[in-house]
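S.K.: sharing a model that was predicted from the sequence below.
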Amino acid sequence: MANAVTITAQAGLAEVYREVASATGSTVVLVRGTAQSGKTALLEGVRGRLRADGVALSSDDGQSVTSVADGAAVVVDDAHALTPDRLSALTTLIEHGNAVVVLASEPRPHNRALRALVSTVSARGRIFDLRPLSSAEIITAGRELGIAVSAQLAQTIHDITGGTNNGVLAALDAARADIANADARTVTAAVGRWVASILKSHAPELLSTLALTAVGCGLDPADVAAVAEVDDDRARDLIDRVRACGLVTEPDLLLPIAAEPLRTVSGERKYLAVQQRLFDVQFDAGGLRLHTAMGLAETGLRDARLGAFLRAGAHRSELFSAARMYAAAALAGADRDSMAVRHSVAAVVSGDLTTATSLAEGVLTATDVSTSDLSTAVAVLAGISAYRGVLTRSAELYRWLGPERSGAVSGVAAAVMVAVGDSTAAAAFMAAGAAGPPTDAVAGAAQLGAAMVASISTPGVASAGALGRAATTLTGTDAASFVPGSAASVAVLACLHIGDLTRAQDIVTRAVAADRPGSLTWCHHQLLTAWTAMLAGDDQGAHAIVDTIDADGLGPRNALFANAIRVGLARRAGDHGGLSAAWGSAVRMLHDVSPDLFMLLPLGELWLGGIRLGESGTIAHVIDEAAQVLRNLGEPALWSNTFHWYGVQAAILAAEPTDMLPHAEALKAAAATGDSYAAALAGAGGAWLRVLQDRPDAVEVQQFANTLGRIGLSWDGARLASEAALRVSDTAQATALLQVARGLRQDTRKPVTAGEAAPRAVGAALTDREVEVADLLVLGLTYREMGARLFISAKTVEHHVARIRRRLSAGSRSEMLSLLRAMGYGKTDEVLAR
């Protein structure tokens, strides 16, 4: 049995000819590939080399193969086009002759004579199957033609040609002809012309069969026979020819770039007539599949039966895939108004907000619309507004709808009203009650509304628990698409606002697992995962998540979250450049969003980032609006505690102790009601105030620094301890406080894995070079002196110091030095010993 080898035409000549030249006596080689795969060019190369080596070519067309002299060569292209008699003669020659036989053929599995020839070659020679070119091979081919093809352009060429050899060459030739302007448009136009030239050479029967591949119906002999009006044998031959034409991928799908040229060459009327016959055949036989029906509608077939079939299929399908079916049903002629509401919901789930908005707004302005459809359309528009960061617009929509018409979405409406600070409207929507069957969607929406209303007055832990239960009920329901972010995101935010990072991570992990990757909720849940990681001190994990999310696909709310995370990470790392860049991107988003309860965390990070950059005035009005939302709700502890803690931190960063007082007072008032989270923050705020007033209490600072660590604010606690260490006069107390800071920073990092040396420094371990720099830095050497000692430049020393400061999350140079001293760096004996 022959060895079957897979090659490309671009690299195949040397390998094929090596097989021909190395054999003695009878040699048989078959080069097999689709049309346009480069077989003819490869055989021309073989002929040229045989002639150059003095080998006689007995026949080039396969007609005289019965009388080939020993040692001569027979080279036959397009063996699939030979008559059965000629194929039989070639088979006899291979079995009994003593010649070199090189053949090229398309795969034609239904051609009996060709199948017998291939079987003989397989037993006596070698078969080379030509495969498409990969993107990397397209780059190489371009280089051989003198063209520098970028990875992006190579991928474009691969996508539009399927890697077919001659299509790739057409694209590269176009690029070479206008190398200065070679881009996706240039090569796409060239490949389109190449496709059209191929199609013009095909017979009408083949074009009709090829048209079936444009709708993804597969190539069934019975369908082909009925559509092309041929017998079964001819139908199987047409299927072979279509699959081998070089324009169809393995699952019998037409290359997208060939769709329009095929319509043009076939003629619009005939093209649609073929599709109509296909639909009639499959619909009447009960074998029509949904994806074929969508393809038929999207190619322009209009038939009431097709529209009804697609609408029914969309009703049965999951929402993510139903959106395309509804659109196809409308194209086929189904009544758009009758499915507008359901289509708008499906469009939201699939991420097509433009279509969803258009459909839902149409429902709002239509006459004779049921209350249920009206409330759903409002919920769709309100959910889109929430995604875009304008929850005030969502509230306006629900106010227009009114409690009496809110029905199943009354709970979602109530949640939105609480989030924008309108507790009166929220109570009215909850009083209206949730109408409709007791489905998970209705029940979960009611739970969400009740939990949000309760969060105004009940302790944070209880409210977070209720919101978590609502999120569990709503997961996987249609109503989940209308909640700002998602019900899970609301629950996660509540957990973050009370410092329960463990529960937040648990909820968001389950939410991500239930998401469809790339969906709107998936992006938001990923960002909340990153936020939780940042608070837990896993800066690397948070960076990894944010950096993998496509920024272009984020709406304003998610974009603001993403940039706020970058601001927070840069601030904690002391990365001024990164902070400035992230702040600049975030500020552009501020004009597109409205403050609400669900935006308090990102606004808090931007507040601190703005102060660090001296840009506090840019965000001041937004912070005032957020504060007003909280005042309108009576300063609910669950949502306001974290906001006021950001206020405390803002006053510290701005070195304005008096600005801390209103926030500290608000935290004290919440603590007086028994809120333990507020009590912790209030105590820590008081300790900070005394540190700023240069009268730190080391015992108090240590207590509240550790408390902050326990409630998910380890970075803040470490900063409190390290700042106090700089201001206490007693060396022992300073050392103890620095040890607290070090412990809190270490607690927020991942543990050292087996085989790693335990880090001597807080946070990530310093490199060997950074250890040397740290020791000399603590001893007081200048950058120039350290550089001379370590045989590096002063500038390089400066870079090492900057990295050390970021690793320690030190807010200042003096803090960095204090931390390094407390961790044992700069001991003279050890440094001199090295």
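M.R.: Perfect, thanks for sending it. Numbering: from 1, shown residues only.
S.K.: hey, let's count contacts and neighbours off CA atoms from now on
M.R.: Will do.
S.K.: ok, now which ones touch the closest residue in space to residue 549 that isn't next to it in sequence?
M.R.: Nearest non-adjacent residue to residue 549, counting by Cα to Cα, 6 or more residues apart in numbering: residue 523, 7.2 Å away. By Cα atoms under 8 Å, 6 or more residues apart in numbering, residue 523 lies in contact with 517, 549, 554, 558.
S.K.: quick check: the third one vs residue 622, distance?
M.R.: Distance of residue 554 to residue 622, given as Cα to Cα, to the nearest Å: 21 Å.
S.K.: likewise for the first one?
M.R.: If you measure residue 517 against residue 622 using Cα to Cα, the figure is 32 Å.
S.K.: who has more neighbours out of these two?
M.R.: A count of neighbours by other Cα atoms under 10 Å puts residue 622 above the other of residue 517 and residue 622, at 18 against 12.
S.K.: quick one: the more buried one and residue 595 touch, right?
M.R.: Yes: using Cα atoms under 8 Å, residue 622 is in contact with residue 595, at 6.8 Å.
S.K.: so how far is residue 501 from the spatially closest residue to residue 709 that is not a sequence neighbour?
M.R.: Once flanking residues are discounted, residue 709 sits nearest to residue 717: 5.8 Å by Cα to Cα, 6+ apart. Applying Cα to Cα, the value for residue 717 to residue 501 is 16 Å.
S.K.: neighbour-wise, which of the two wins?
M.R.: The neighbour comparison of residue 717 against residue 501 (other Cα under 10 Å) goes to residue 717, with 27 against 23.
S.K.: and the residue nearest to residue 494 when sequence neighbours are not counted, what is it in contact with?
M.R.: Among residues not flanking residue 494 along the chain, residue 464 sits closest, at 5.3 Å (Cα to Cα, 6+ apart). Going by Cα under 8 Å, 6+ apart, residue 464 touches 491, 494-495.
S.K.: can you confirm residue 464 is in a helix?
M.R.: Yes: counting by DSSP: H, G, I helix; E, B strand; the rest coil, residue 464 is located in a helix.
S.K.: burial count for the closest residue to residue 7 other than its chain neighbours?
M.R.: Among residues not flanking residue 7 along the chain, residue 130 sits closest, at 5.1 Å (Cα to Cα, 6+ apart). By other Cα under 10 Å, the residues close to residue 130 number 22.
S.K.: next: the one 4 residues further on.
M.R.: By other Cα under 10 Å, the residues close to residue 134 number 18.
S.K.: for it, list the residues it contacts.
M.R.: Contacts of residue 134 by Cα under 8 Å, 6+ apart are 158, 163.
S.K.: so how far is residue 248 from it?
M.R.: The spacing between residue 134 and residue 248, counted by Cα to Cα, is 17 Å.
S.K.: put this next to the first one:
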Amino acid sequence: MTATAPTTSPLTGGPVSTALVRAVAEDPTAPRTLAVTGPAGSGKSVVLRELSRVWSASGAEVARTPGAEPGRVVVVDDAHELTDEALDELRAFAGDPGARLVVAFRPWPRGRALARLGAALASSAPPLVLGSLDAAGVVARAVLITGSRPSDETVRVVLERTAGSPLLVDRLLAAAGGASGVPPELAEQLGYAIDAEDRRVVDLVTATALGAPQDSEVLVPLLGLADAAGSGIDELDELVQRAVAAGLCTPDGRVVPLVGDAVRGRVPPARRTELRRSLAEIELDRGGSVLAVARTLRGSGATGDRAAAVFRAAAVEAARSEHPDAVRFYAEAVAAGTAPLTVAARRAEAHLVAGDLDGALGHADAVLSATDAVEPEDAVRAGSVAAAVLARRGLLARSAELYRWTAAVAGERLPAAAVPVLIGTGAWEEAREIGGAGAIVPGRAPTLVDGADDLTARGILDSVQGSPTAALSGLARAAGLLESAHGAALLPDTPAALAALVAVHTGEFDVASSVLDRALRTGLGGVPARSRHRLLLGWIALLRGATGPAAERLDAVDADAAGRPLEPRDEFLAAALQVAIARRNSDLGALMRAWTRARQAIVRHPVDLFVLQPLGELVTAATRLREESWVRPHLDEAQTLLDQLGRPALWAAPLHWAQLQAAILVDDADAAREQTAALERAACGSRFAQAMATAAPHWVGVIEGRVDAEAVEAAARGLHAVGLSFDGGRLAGQAALRTDDRRAVSALLACARALQVAGAEVRTASPQGGGADGAGRAGARGPAATGPGGPAAGGPGSGPQGSGPGGTAPGRTAYDGTASGGAEPVRAAPGGTGRDGRGSSGTASGAAGADGTSWDGTSWDGAGSGGRAVPGRAAGAPGPGGDTGAGPDRAGTGAGAHDQGRAAAAGDAARVEPPPSLLSDRELEVAELVVQGRTHKEIGEALFISAKTVEHHVARIRQRLGVSGRSELLDELRRILEERG
């Protein structure tokens, strides 16, 4: 007779068990003796029930004990609970040749009688060993129980929480469908199962669930175990085996997560705290790691000397690996009864490592205010922390004073870590004395941090009076040493940041990027250094002309700050970066917003050697905005600092270059020649300085209208060769605007295009007129500057003029054509005339103001009272006050030569509604920039064409669209661009 195996079986998910039942169903009368073993919840009873059902269906009698009746099938569950006599009887029955016997038992306890029975059963067939379900088994059980297939994440969570125990899998799926948390009914079920076990097993599981390690040195005293040998290890092993057999622990002794959750929920709070306190004290006494148990004790309210000692030990252990938990452990130690002043110095250090500079400075100051009540070691530690914090906040002079004080307290010379601070403030002789002595302190073993300090000191000294290559090499090696050591957070600056600064000042942008990228990957300097490293990477991208990536770096740092102010040193660099991005993108609105931020950064950060390059960018922007008074004191301090250091070429050259750019913006040839001479004196400092010194005289020539096209192109390519692709392209482009030789114009513009594209990162201009902060939208006018000011001074055809706090400087035009004082857009004079009605001898490229400059401070295409006319290129003859006609893409424009007479005639004509395809691709590119409010010069620079060519494009666009006024033109262009998406 053949029994039928069910199609939907409780054994679903267990292929071996299913195969056994199927084999019995196919031949139920065949002799079979078998042992089924596995921990509680593995499905032993389910297998026995299914076998009993199959045998019963075949007509056989199923019993729990052997009897005299022939053909009886014996199925025994929980054989580990039987007496030795009963087990011996079963073993005797198993020896019958026709016996059908299946016995199930846990793997522990296993007495001799059970072992003999197991051996007898295994002689005829291997035992069926039940264990954990795999992922496929969980899926099968979930389909059976819930009626739907679970997600991969649900399967992962169920397996993780149940350790694959079939019983727990079923109960979790039935109670919560695999969701997180322990359903109350399931927690109660598990509680009954746990409480049914031996009390000592429950204690073991409870201790392990509350964080006790699987270590006999901890568990034996914690549980109060002892055996015949007195060590308690044998008893502990037995308890672990019992817990595994009961299904409470995995085979490696770990508590099943779901069981652990249930246990922790049932332990009373007082018992939980006491057990964790005992565990912590055991770890403390044996000198082991207390981090894990201290974390479980944290927040429990434990107090007293022993608890405080545990928290202090955990804090020291966490601080050793620069883990931020050290801050909380010190706070817990104080709450538990530790005197605050005794741990204040170490708390300051922990706060610094965690990036909390305010907390670090507060605790350090508490120590420095009570030096007579603390140990000298704590005073030195607190002084070092305060010095590092103040250096990160840009207060290098105060930081140097603290380093001197700590050296006096310790009775030692100044540490090598103080060298960058001393050099940064101009104390050359003092720094040289430290650097020459090395970083080794007698009586103290040299550490990786000591070696890094020594290399850093020598590198900084070499950057001032030595080889730039040696300086860069030393700093890069110092950064490498600190990657595998802790302590960089206590330095005034990271070697990686200093190496990047030196590399940038020598034009080695690839080296700078590589050092910073590696520092970010390895976490060099910890949390406090992350923003600095990222901002420096943005600065490198900026110098290469990649304003898009630079803006992304800046935005990421600002986003991470989440509205909190950056530290003054980081904020100074961030503000300079934002200003520089806006200036290079010719975005006046963004530049004005950035300058507001920069002014606040300037007043918070004094001058030091390591901010000279950002300061130079602010000097250039201040000149453009006529805000020189904001940076003049800083610039004077920078000159004094450089004099104190002997005018080191590496650090001085970029500042001279920035001052040269500022002189160019105002056509100050004398100042430009002065900075050119300074650059030529610094040319021997590096290849970087040499390239700037070579290019400088050609900028002077551009101002004076003298352009040697071949020499300019060579100088521009020299700038590109040292990484200054943007500066090289700008030199070539501006020189092209100052020569009348068409062949030279073509060659120089081609050079400018090539250099801009050839940079390591391609500069990306926003297609929507957004600035560095991403503001702006297609077709939106840039914001007009606001603030009290008078009406525009110019008449028709003139550049508007206005002033007032927060507004643009006199003579500058806002993007929508309104003056900074709020005047209406200026209408164009007929026939391409200037303010006084005289005809222009060329085409305009930008609106000019009272000083003869367009809004960016240059006067390439027109002259005012302070400017210089370039024959054949002025937009219009200067009228009273130096006003000139402006290009046709700005308010206050005169009609260009190619559309004279068309504007008036087209004014009354019916508007044509052309399809977008009416404009060529190049005209569409021009149209996008016109809508953004760019001048002809700016459009030319963006598209690498001359301003005159832009004039021709705009004239053709006006003709094709049949519009005359500027507002009509802008409306039509916005509509066309919006239709094109």
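M.R.: Sure, I can see it. Remember, it's a predicted structure, so these values are computed and weren't measured experimentally.
S.K.: one step back: and the residue nearest to residue 709 of the first structure, what does it touch?
M.R.: Counting by Cα under 8 Å, 6+ apart, residue 717 of the first structure touches 704-709, 741, 744.
S.K.: if I've got this straight, it is in a helix?
M.R.: Yes: going by three-state DSSP, the assignment for residue 717 of the first structure places it inside a helix.
S.K.: counterpart of it in the second structure?
M.R.: Correspondence of residue 717 of the first structure to the second structure, assessed by TM-score structural alignment: residue 728.
S.K.: separation between its match and residue 971 of the second structure?
M.R.: Taken as Cα to Cα, the span from residue 728 of the second structure to residue 971 of the second structure is 37 Å.
S.K.: strands of the stretch 51-200 of the first structure, start to end?
M.R.: Under the criterion DSSP state E, counting those that start in this stretch, the stretch 51-200 of the first structure contains strands at 57-59, 73-76, 100-105, 126-130.
S.K.: ignore what I typed, I meant the first structure.
M.R.: Applying DSSP state E to the first structure gives strands spanning 4-7, 27-32, 57-59, 73-76, 100-105, 126-130, 248-249, 253-254.
S.K.: quick check, residue 35 of the second structure in a strand?
M.R.: Yes: under three-state DSSP, residue 35 of the second structure falls within a strand.
S.K.: give me the number of residues near it?
M.R.: The local packing of residue 35 of the second structure (other Cα under 10 Å) involves 21 other residues.
S.K.: that one against residue 107, yeah?
M.R.: No: between residue 35 of the second structure and residue 107 there is no contact under Cα under 8 Å: 11.1 Å.
S.K.: now residue 75 of the second structure: which helix or strand?
M.R.: For residue 75 of the second structure, the host element (DSSP states H and E) is strand 73-76.
S.K.: that strand: what's the following helix or strand?
M.R.: Where DSSP H and E defines the elements, the next helix or strand beyond strand 73-76 of the second structure is helix 84-94.
S.K.: and that next one, what other elements does it pack with?
M.R.: helix 112-122 (3 or more Cα pairs under 8 Å, 6 or more residues apart in numbering; DSSP states H and E).
S.K.: roughly how far apart are residue 932 of the second structure and residue 971 of the second structure?
M.R.: Distance of residue 932 of the second structure to residue 971 of the second structure, given as Cα to Cα: 12 Å.
S.K.: more neighbours: those two, which one.
M.R.: The neighbour comparison of residue 932 of the second structure against residue 971 (other Cα under 10 Å) goes to residue 932, with 26 against 13.
S.K.: I'd like to know how far that one sits from residue 546 of the second structure.
M.R.: Look at residue 932 of the second structure and residue 546 of the second structure: by Cα to Cα, they are 20 Å apart.
S.K.: re earlier: okay if I get the strands of the first structure as a markdown table plus distance to residue 143 of the first structure?
M.R.: Conversion of those to a markdown table gives the following (distance: least, Cα to Cα, whole Å):
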| stretch | distance to residue 143 of the first structure |
| --- | --- |
| strand 4-7 | 19 |
| strand 27-32 | 25 |
| strand 57-59 | 33 |
| strand 73-76 | 30 |
| strand 100-105 | 27 |
| strand 126-130 | 21 |
| strand 248-249 | 26 |
| strand 253-254 | 29 |
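S.K.: residue 441 of the first structure: which of those strands is closest?
M.R.: For residue 441 of the first structure, the closest of the strands of the first structure is strand 253-254, at 39.2 Å, according to Cα to Cα.
S.K.: post-alignment, the closest one versus the second structure, mean distance?
M.R.: The superposed strand 253-254 of the first structure is, by mean Cα distance after the TM-score superposition for the first structure, a mean 6.8 Å from where its aligned residues fall in the second structure.
S.K.: any idea how far residue 170 of the second structure is from the closest residue to residue 140 of the second structure other than its chain neighbours?
M.R.: Among residues not flanking residue 140 of the second structure along the chain, residue 13 sits closest, at 5.2 Å (Cα to Cα, 6+ apart). In this view, residue 13 of the second structure and residue 170 of the second structure are 11 Å apart by Cα to Cα.
S.K.: over to residue 584 of the second structure?
M.R.: 65 Å.
S.K.: ok, now residue 116 of the second structure?
M.R.: Separation of residue 116 of the second structure from residue 170 of the second structure (Cα to Cα): 34 Å.
S.K.: likewise for residue 528 of the second structure?
M.R.: Taken as Cα to Cα, the span from residue 528 of the second structure to residue 170 of the second structure is 49 Å.
S.K.: please apply the same query to residue 260 of the second structure.
M.R.: Between residue 260 of the second structure and residue 170 of the second structure the computed distance is 18 Å (Cα to Cα).
S.K.: who's in contact with residue 343 of the second structure?
M.R.: residue 330.
S.K.: give me the contact list for stretch 412-430 of the first structure.
M.R.: 391-392, 394-395, 398-399, 402-404, 406, 410-411, 445-446, 448-450, 452-453, 482-484, 595-598, 629-630, 632-633.
S.K.: actually stretch 771-780 of the first structure, not the one I wrote
M.R.: Here stretch 771-780 of the first structure has contacts from 786, 797, 800-801, 804, 817, 820-821, 825-828, 831, using Cα under 8 Å, 6+ apart.
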